[in-house]
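Trainee: Sequence and predicted model, in that order:
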Amino acid sequence: MKLAALAIAGSLALAACASDETGSGGGSGSGASGGSEDGPKIGLAYDTGGRGDKSFNDSAYAGVEAAIEANGGEVQELSPNADASNRADLLTQLADDGYNPIIAVGFNYADVIGDVAEQYPDTQFAIVDGTGVDVGADNVTGLQFAANQGSFLGGVAAATKSETGNVGFVGGVQSPLIESFEAGFTAGAKAVKPDITVQVQYISPAGDFSGFNDPARGQIVAQGMYDAGADIVYAAAGGSGIGVFQAAAASGKRAIGVDSDQYETVGDPALQAVIMTSVLKRVDNAVEAYIGSFVDGSVQGGQDVVNDLSTEGVGLSYSGGFIDDIKSTIDDYTQQIVDGEITVPETPSN
């Protein structure tokens, strides 16, 4: 398997931060982003932080852009307000305005997407990192990722490269989804070095989603790990990951990015120098494929599409060349997972 092909080589078209695109209510983002009048009218409701996070949201936008290039169409982007209390309103606004399909970026929409979709049975909805099964509507598709598998490879890389036998995991918000990143990372690290120390800390507790968009706090948490002996820290924290990279640069250590190839998207050469690899969750590919299936009429709601190592839906980036020398090790563990010889846990052992 050629995991190097998973690197996103600068495919993300970064733009101004969502805070510059949205009004004080956070209800409306940029309108049609290129494309043409032909093709689908795509609604895109972002997760916390909006477009410009150089991570999760940007990857979703890149998938929409690729779909528009292939199929025509246009996109309307909306971002949640500061406390993210208007998620249902965003989906409703897009549906009322005739956008179809509508893509909700992030599991935080799980509590509202079923109710909204039920009110608009002729509109197709997708939720990234959520489920389309048993949500009360048959027009919702879940776009899921085996993030634990990709994170396992991140743990393998961290343990193989660590010189101190001490690595760290910074999660944005304590939740079952982010805990699956933690579980995979820890399992991968311990598969290589059973006695390795894995420091774990979350920026915000369950229910408080500020941890995905708080670089200052991310920097403080990561700095504490570096000070405690970690030489590589994995940031599964959305926009807060920038703070982890800043702490790595200040400490002369290294970090691991998440979701997109953050070596390519971070923009700052000083931060690029510390991003050893990124655990890729190919949200862009999943979103593009979903829109393509909508265009050709094959979308079937009420189900989940799972992207894992076997489909190259997750993996590691090789940008910068920092882990080129351990590619054979990464490939070996990848094959063991694909062949079922290794079952990667989805929940932390402790």
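Mentor: Cool, got the structure.

Trainee: CA atoms for contacts and neighbours, from now on please.
Mentor: Fine.

Trainee: quick one, strands of this protein?
Mentor: Ranges of strands within the chain are 41-45, 74-78, 102-105, 125-128, 140-145, 166-173, 197-204, 232-236, 254-259, 275-281, 303-307, 314-316, based on DSSP state E.

Trainee: could you dump those to CSV with mean neighbour count and distance to Gln246?
Mentor: Formatted as CSV, the strands of the chain follow (neighbours: other CA atoms under 10 Å; distance: least, CA to CA, whole Å):
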stretch, mean neighbour count, distance to Gln246
strand 41-45, 26, 29
strand 74-78, 24, 29
strand 102-105, 28, 26
strand 125-128, 28, 28
strand 140-145, 26, 28
strand 166-173, 27, 13
strand 197-204, 20, 15
strand 232-236, 30, 11
strand 254-259, 29, 9
strand 275-281, 29, 10
strand 303-307, 18, 31
strand 314-316, 29, 21
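
Trainee: how about these in TSV, adding distance to Ala95?
Mentor: Formatted as TSV, the strands of the chain follow (distance: least, CA to CA, whole Å):
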stretch	distance to Ala95
strand 41-45	8
strand 74-78	11
strand 102-105	7
strand 125-128	10
strand 140-145	13
strand 166-173	29
strand 197-204	32
strand 232-236	31
strand 254-259	28
strand 275-281	27
strand 303-307	20
strand 314-316	31
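
Trainee: Of those, which is nearest Phe212?
Mentor: Within those, the stretch nearest Phe212 is strand 166-173; the backing value is 4.9 Å (CA to CA).

Trainee: For the closest one, give me every contacting residue.
Mentor: Residues outside strand 166-173 that contact it (CA atoms under 8 Å, 6 or more residues apart in numbering): 158-159, 178-179, 182, 185, 196-212, 218, 221-222, 225, 229-238, 240.

Trainee: Structure two is appended below for comparative analysis:
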Amino acid sequence: MRRISKLTRVAVGVASIALAATACGGTSSDSSSSDGSGDTKGAAIAYDIGGKGDQSFNDAAYAGLQKAQKEFGYKTADIEPTEGETDADKEQRLASLAKQGYNPVIGIGFAYGPAMEAVAKKYPDTNFGIVDYVVEGDNVASLVFAEEQASYLAGVAAAKATKTNTVGFVGGVDIPLIHKFEAGYKQGVQDTSGGKVKVISQYLTQTAEEGGFNSPDKGKAAAEGQIEKNADVIYQAAGLSGQGVIEAAAKAKVWAIGVDSDQYKQAALANYKQYILTSALKDVGGAVYALAKSVEDGKPLTGTQTFDLKVNGVGLSESNPEFAKIAGLSEAVAKAKAGIIDGSIKVKTE
């Protein structure tokens, strides 16, 4: 039977991992020194679309891997995806890491679902993890997040910051996972404004293969279109494509809201940081680290591990000094967070 649990505050904290040094891009095999002999000690991650250097989802995972490497002193591997790859390609990648002795092996993103289901059965002595997807298996930890909760807080911020009463949402791909971001954001905007603020939503593509998560040009064009419609705060849940949203917002001198990592602190986005009001945080790095630590401790996590506001698995950044200067914003976010945690606010996922 699949064990369902929520991680403790000790295991994960949104603010616990600094991401400033993760935006290095390039190939991701550099951190791996395995010789394929099958006795490698350490964790490995296989990246989602966009790969390392996205200043967001994948970089957060890498930060968690690096934290584990530093703390436990072992070898690690982080492997890039290839354009147009199939489930068979992903399966081969995961199997190769397991054969080399990496433990745990973690697939970063829902796209690894089918491959993870197949590989975990073939390597019962290896612990696996998958982010944003649930896979049944005695040796699999499904690392899932309450994205809608962080997005609700982003909606509160947008409603407080807007001067035009029009805000935007840009989703990378039109899939259920990103619907959670949109649903929480819209609800936060509407609850905070009493329905006075309009939300313009747009998805960049219908499928990931069309580039919705790794096309900054698509994100920039979408944001420009929303700005033309008077949006002065735009929240993006679009992976690497979100960099284009942030660039467009900065050029127009309107607010952008980042996602997954604290994008105000990302070196590659430094030229735009003054226009990044906040970011909806998703502690992918904390999840990667928590799984690695559990294996290191000899008590591997399995089943569905839920990261929500109660365990600081999601949240909202306040790094931009301008955040505190907007009247009532900090207080409104704190009140909403408390309401979500105590159950008085029920956040929609669709």
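Mentor: Sure thing, it's come through. Owing to the predicted nature of the structure, the values given are computational and were not obtained by experimental measurement.

Trainee: rewinding a little: nearest to Ser28 of structure 1, of the strands of structure 1?
Mentor: Here strand 74-78 is closest among the strands of structure 1 (CA to CA), at 4.8 Å.

Trainee: Give me the buried stretch members for stretch 212-231 of structure 2, please.
Mentor: Residues of stretch 212-231 of structure 2 classed as buried: 212-220, 222-224, 226-227, 230-231 (neighbour count, 16 or more other CA atoms under 10 Å).

Trainee: Now for these: which two are most distant?
Mentor: Across the buried residues of stretch 212-231 of structure 2, the two members that end up farthest from each other (CA to CA) are Asn214 and Asn230, 25.7 Å apart.

Trainee: need the helices for the stretch 151-300 of structure 2, in chain order.
Mentor: 176-193, 216-228, 242-252, 284-296 (DSSP state H, counting those that start in this stretch).

Trainee: Check the ones you listed for me and report the most buried one.
Mentor: helix 284-296 (a mean of 26; mean count of other CA atoms under 10 Å).

Trainee: That one vs structure 1, mean deviation?
Mentor: For helix 284-296 of structure 2, the mean distance to aligned residues of structure 1 following superposition is 1.0 Å (mean CA distance after the TM-score superposition for structure 1).

Trainee: ok, back up a step: from the buried residues of stretch 212-231 of structure 2, which is closest to Thr22 of structure 2?
Mentor: Distances from Thr22 of structure 2 to the buried residues of stretch 212-231 of structure 2, taken by CA to CA, are shortest for Asn214, at 17.5 Å.

Trainee: who's in contact with stretch 73-80 of structure 2?
Mentor: Contacts of stretch 73-80 of structure 2 (CA under 8 Å, 6+ apart): 27-34, 40-48, 51-52, 62, 65, 69, 102.

Trainee: Can you flag the buried ones in those?
Mentor: The buried subset of these (16+ other CA under 10 Å) comprises 28, 32, 34, 40-48, 51-52, 62, 65, 69, 102.

Trainee: just to revisit the earlier point, of the helices of the stretch 151-300 of structure 2, which approaches Thr278 of structure 2 most closely?
Mentor: helix 242-252 (11.4 Å).

Trainee: The closest one vs strand 233-237, what angle?
Mentor: Angle, helix 242-252 of structure 2 to strand 233-237, by axes from the mean of the first three to the mean of the last three CA atoms, to 10 degrees: 170 degrees.

Trainee: In structure 1, what stretch matches helix 242-252 of structure 2?
Mentor: Alignment note (TM-score structural alignment): helix 242-252 of structure 2 is matched to residues 241-251 of structure 1.

Trainee: To what extent does that stretch diverge from structure 2 after superposition?
Mentor: Comparison of stretch 241-251 of structure 1 with structure 2 after fitting gives an average deviation of 0.8 Å (mean CA distance after the TM-score superposition for structure 1).

Trainee: Any idea how far that stretch is from the middle of the chain?
Mentor: 19 Å (CA atoms, centre = their mean, to the nearest Å).

Trainee: Also stretch 258-277 of structure 2?
Mentor: Centroid separation between stretch 258-277 of structure 2 and its chain, computed with CA atoms, centre = their mean, is 14 Å.

Trainee: Whichever residue in structure 1 pairs up with Ser330 of structure 2: what's it in contact with?
Mentor: Counting by TM-score structural alignment, Ser330 of structure 2 lines up with Lys327 in structure 1. Not one residue lies near Lys327 of structure 1 by CA under 8 Å, 6+ apart.

Trainee: distance of the closest residue in space to Gly313 of structure 2 that isn't next to it in sequence from Ser142 of structure 2?
Mentor: Counting by CA to CA, 6 or more residues apart in numbering, Gly313 of structure 2 lies nearest to Phe307, which is 4.3 Å off, once chain neighbours are set aside. Computed with CA to CA, to the nearest Å, the distance linking Phe307 of structure 2 and Ser142 of structure 2 is 11 Å.
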